[in-house]
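Asks: 3D, please:
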Amino acid sequence: MPAIRPLGGRRGRSNRATPAPVTAARSAHVIDCAVYVDGKRLPGRFSHADAVAEVRGRRDGFVWIGLYEPDEQQIQGIAETFGLHELAVEDAVTAHQRPKLDRYEETLFMVLKTVRYIEHQSPTTANEIVETGEIMAFLGRNFIVTVRHGKHSGLTKLREEMEAEPERLRIGPAAVLHGIADRVVDSYLAVSESFENDIDVIETSVFAPRSPIGAEQMYLMKREILELRRAVLPLAVPLRRLAEGYTPLVPEQVRSYFRDVDDHLTTVSDRVASFDELLTTLVDATLAKINLQQAADMRKITAWAAIIAVPTMVVGVYGMNFDYMPETHWRFGYPLVMTVILGACLILYRIFRRNRWL
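Replies: Next up is the predicted model:
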């Protein structure tokens, strides 16, 4: 198979003039559809069919189409135009996929998990800390189709940044795939840093005396870090494949950039693994602390039960209403009994207090 040259290069360009802006019908699920030639976006609005025709007519450039949560019927026309594999299309529509990289003949299908840190006042009272979404990318020789799931996974800002640097887009659609992966991994770094601050707060609360944190909050933190882990760890293999020349659709010039992204992902993976281990330790410490608190409460309950048992026993004896009982007809009998009860209770109280049961 001949090597694929960087798309968007000058070789093979035609002298065809840039067309005047046109108006093309665009579905609501299509966020943007653009044609890039020599790293620059052609003016006008294109439908997916017009964009493909423009690139094929010029024999240069590539198409970048961005979709947001399309259903099977909405993506069908684009799939037929670009020759997308039906299994990959099904995955792109249904979402809830693990990060992966699949190759279908002359097309790559990549899934990336996006994450967003949810701001909150304190991790000890938050109900959710990490929100996830997905970005699917179909990469071909002269196109890239991105499918987003989740409101926080927008690519508009990335598109604007890349359009401001034509030398990046001049490389071809593989550069766009790198930009997406780099943006996603950078978000992992930002989320992990924020998560580290939350773990510091949780750690301080766990080992603080009489802290209000309980097992439920610790399990919430554990669940959130596992969700972050499911987004980060499986992405290592796809990035390594792209960096090692898994497909000629990714030129050598872009592979070195994927190696850099892979290095950043390794940093995040190590950080997430340490978070997981630390949270496991904190969960164990929290459960041990709860057990100690329960044992202390049981000692207090037992001590008060013993103190209350003294007047209960005496009152129970004198409540039998017998005629012949000690001190029933003595003037100082009642004060004496009350004094004995109070004295016995005070003695028990001092004993329990000395033994730190109260």
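
Asks: Only C-alpha atoms from now on, for both contacts and neighbour counts.
Replies: Fine.

Asks: Longest helix in this structure, by number of residues?
Replies: helix 252-318 (DSSP state H).

Asks: what's downstream of that helix, the next helix or strand?
Replies: Per DSSP states H and E, the first helix or strand lying C-terminal to helix 252-318 is helix 333-354.

Asks: buried stuff in that following helix?
Replies: By neighbour count with 16 or more other C-alpha atoms under 10 Å, helix 333-354 contains the buried residues 337, 341, 345, 348-349, 352.

Asks: from those residues, which single one is nearest residue 141?
Replies: Closest approach between those and residue 141, by C-alpha to C-alpha: residue 352, at 81.3 Å.

Asks: That closest one reaches residue 303, doesn't it?
Replies: Yes: Residue 352 lies in contact with residue 303 (C-alpha atoms under 8 Å); the separation is 6.5 Å.

Asks: And the strands in the stretch 51-200 of the chain, which stretches?
Replies: 62-68, 100-104, 107-117, 130-139, 143-149 (DSSP state E, counting those that start in this stretch).

Asks: To compare with the earlier structure, here is another sequence to fold:
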Amino acid sequence: MIVDSALYRDGVRVPLDCTIDDLSRLRAECDETNEFVWIGLHEPTEAELERVAAIFNLHPLAVEDALMAHQRPKLERYPDSTFLVLKTLWYVDETDAVETGEINVFTGRDFVVTVRHGKGAELHTARLMLEQRAAVLSHGPSAVSYAVCDRVVDEYLKVAGELEIDVDEVEASVFSEEETDETERIYILKRELAEVRRAVLPLREPMNRAATGAVAGMPMDAAPYFRDVADHLGRVAEAIDTLDSLLSSAFEAQTARISLQLSKVSAQQNEDMRKISAGAALVLVPTLIAGIYGMNFDHMPELHWFFGYPFALVLMAGVSLYLYLRFKRSGWL
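Replies: Okay, the predicted model is just below:
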């Protein structure tokens, strides 16, 4: 749907007696060099976007990308327009998740068309703030591109701040005295950092080009504004790299703690097995002696000896005592 449409002259919104959908008339009103049109769309249908493309002569390939969404951040130059793709991010604290959307920006000599997908980074606030800064808005369509980029990158900073809080919580849990397992949460956070990285890193090259005035169709006096955006984008990239490194260290510490716990369990099991084996040996030897002398054969040695029974008892006790002392000395008991 078409969210808003307006004509700007010398950085000031011009009130027009036309509906928000009357794009042809709005386009016809823009006939001076210091004027431009800004059309804002949110998840338009194919028919709506084709209608806008026909009025502003947008390139079919860029229109297809804007309709399908799920594009990689990029900046492309076509004969009559520039096409910029931005990934929008917002953070869901309940699930430690980073959700993504997309904004596509078409800019020409006298028009800007923004196509937004998803709930993140609404542009109405950016439009109102830009309308209060006539000096910036007087730069034309490039000012709108700057405002959109600045709005999106500011959200990146907020997301990075939320992720930093989560990483601090993971570190505190991993290095606490309590035995906790943060492996799953570490994996989730690293996956979300990868999502942020996919939005941030491809955008750095287009912003650096805009910051140096290397983008055709963007005036050089707009470059300082894009340098500010590029600086913020660099801060986000550095923060994400740092957080990813901290999570890797926390994961290694968590793995070492788990390995240590398993080693302790294994050592305790070995200790228990030694005690069980020693106890079994103490029972086995007397049982063996009793079993042999209880077979009741007539021609067994010492079978009718008067001291045979006391001797068997003493033998059992002596061997058992010997084994007990050896096991005790070796630490098995």
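
Asks: just to revisit the earlier point, so which of the buried residues of helix 333-354 of the first structure would you say is closest to residue 96 of the first structure?
Replies: Nearest to residue 96 of the first structure among the buried residues of helix 333-354 of the first structure: residue 352, at 58.3 Å, using C-alpha to C-alpha.

Asks: related to what we said a few turns ago, what is the nearest of the buried residues of helix 333-354 of the first structure to residue 81 of the first structure?
Replies: Nearest to residue 81 of the first structure among the buried residues of helix 333-354 of the first structure: residue 352, at 82.9 Å, using C-alpha to C-alpha.

Asks: mind checking how far the closest one is from residue 185 of the first structure?
Replies: 58 Å (C-alpha to C-alpha, to the nearest Å).

Asks: thinking again about what came up before, out of the strands of the stretch 51-200 of the first structure, which comes closest to residue 211 of the first structure?
Replies: Closest to residue 211 of the first structure of the strands of the stretch 51-200 of the first structure, according to C-alpha to C-alpha: strand 130-139, at 24.2 Å.

Asks: tell me the contacts of the aligned partner of residue 189 of the second structure in the first structure?
Replies: Residue pairing (TM-score structural alignment): residue 189 of the second structure is matched to residue 221 of the first structure. When contacts are counted by C-alpha atoms under 8 Å, 6 or more residues apart in numbering, residue 221 of the first structure touches 129, 279.

Asks: for the one 5 residues further on, same thing?
Replies: Residue 226 of the first structure makes contacts with residue 276, as judged by C-alpha under 8 Å, 6+ apart.

Asks: quick one: it is in a strand?
Replies: No: if the criterion is DSSP: H, G, I helix; E, B strand; the rest coil, then residue 226 of the first structure is helix and not within a strand.

Asks: ok so, going back, out of the strands of the stretch 51-200 of the first structure, which is closest to residue 88 of the first structure?
Replies: Of all those, strand 107-117 sits nearest to residue 88 of the first structure, with 6.7 Å by C-alpha to C-alpha.

Asks: What lies in contact with the closest one?
Replies: Strand 107-117 of the first structure is contacted from outside by 84, 88, 97-103, 129-141, 152-153, 181, 184, 187-188, 191, 194, 228, 231-232, 235, 238, using C-alpha under 8 Å, 6+ apart.

Asks: Filter the residues you listed down to the buried ones, ChimeraX style.
Replies: Those of the contacts of strand 107-117 of the first structure that count as buried under 16+ other C-alpha under 10 Å are selected in ChimeraX with:
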select :84,88,97,98,99,100,101,129,130,131,132,133,134,135,136,137,138,139,140,141,153,181,184,187,188,191,228,231,232,235,238
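
Asks: By how much does the helix or strand the match of residue 189 of the second structure falls within deviate from the second structure on average?
Replies: In the assignment (DSSP H and E), residue 221 of the first structure maps to helix 215-232. Helix 215-232 of the first structure, aligned to the second structure and superposed, deviates on average by 1.3 Å (mean C-alpha distance after the TM-score superposition for the first structure).

Asks: tally of neighbours for residue 118 of the first structure?
Replies: 13 (other C-alpha atoms under 10 Å).

Asks: quick one, what contacts residue 202 of the second structure?
Replies: Residue 202 of the second structure touches 72-74, counting by C-alpha under 8 Å, 6+ apart.

Asks: Which of those residues are conserved in the first structure?
Replies: Checking the contacts of residue 202 of the second structure against the first structure (both residues aligned by TM-score structural alignment, their matches' C-alpha atoms under 8 Å), the contacts still present are 72-74.

Asks: give me every residue that touches the corresponding residue of the first structure for residue 74 of the second structure.
Replies: Using TM-score structural alignment, the equivalent of residue 74 of the second structure in the first structure is residue 100. Contacts for residue 100 of the first structure (C-alpha under 8 Å, 6+ apart) come out as 110-112, 234-235, 237-238.

Asks: rerun that using 10 Å as the cut-off
Replies: By C-alpha atoms under 10 Å, 6 or more residues apart in numbering, the residues touching residue 100 of the first structure are 109-113, 136, 234-239.
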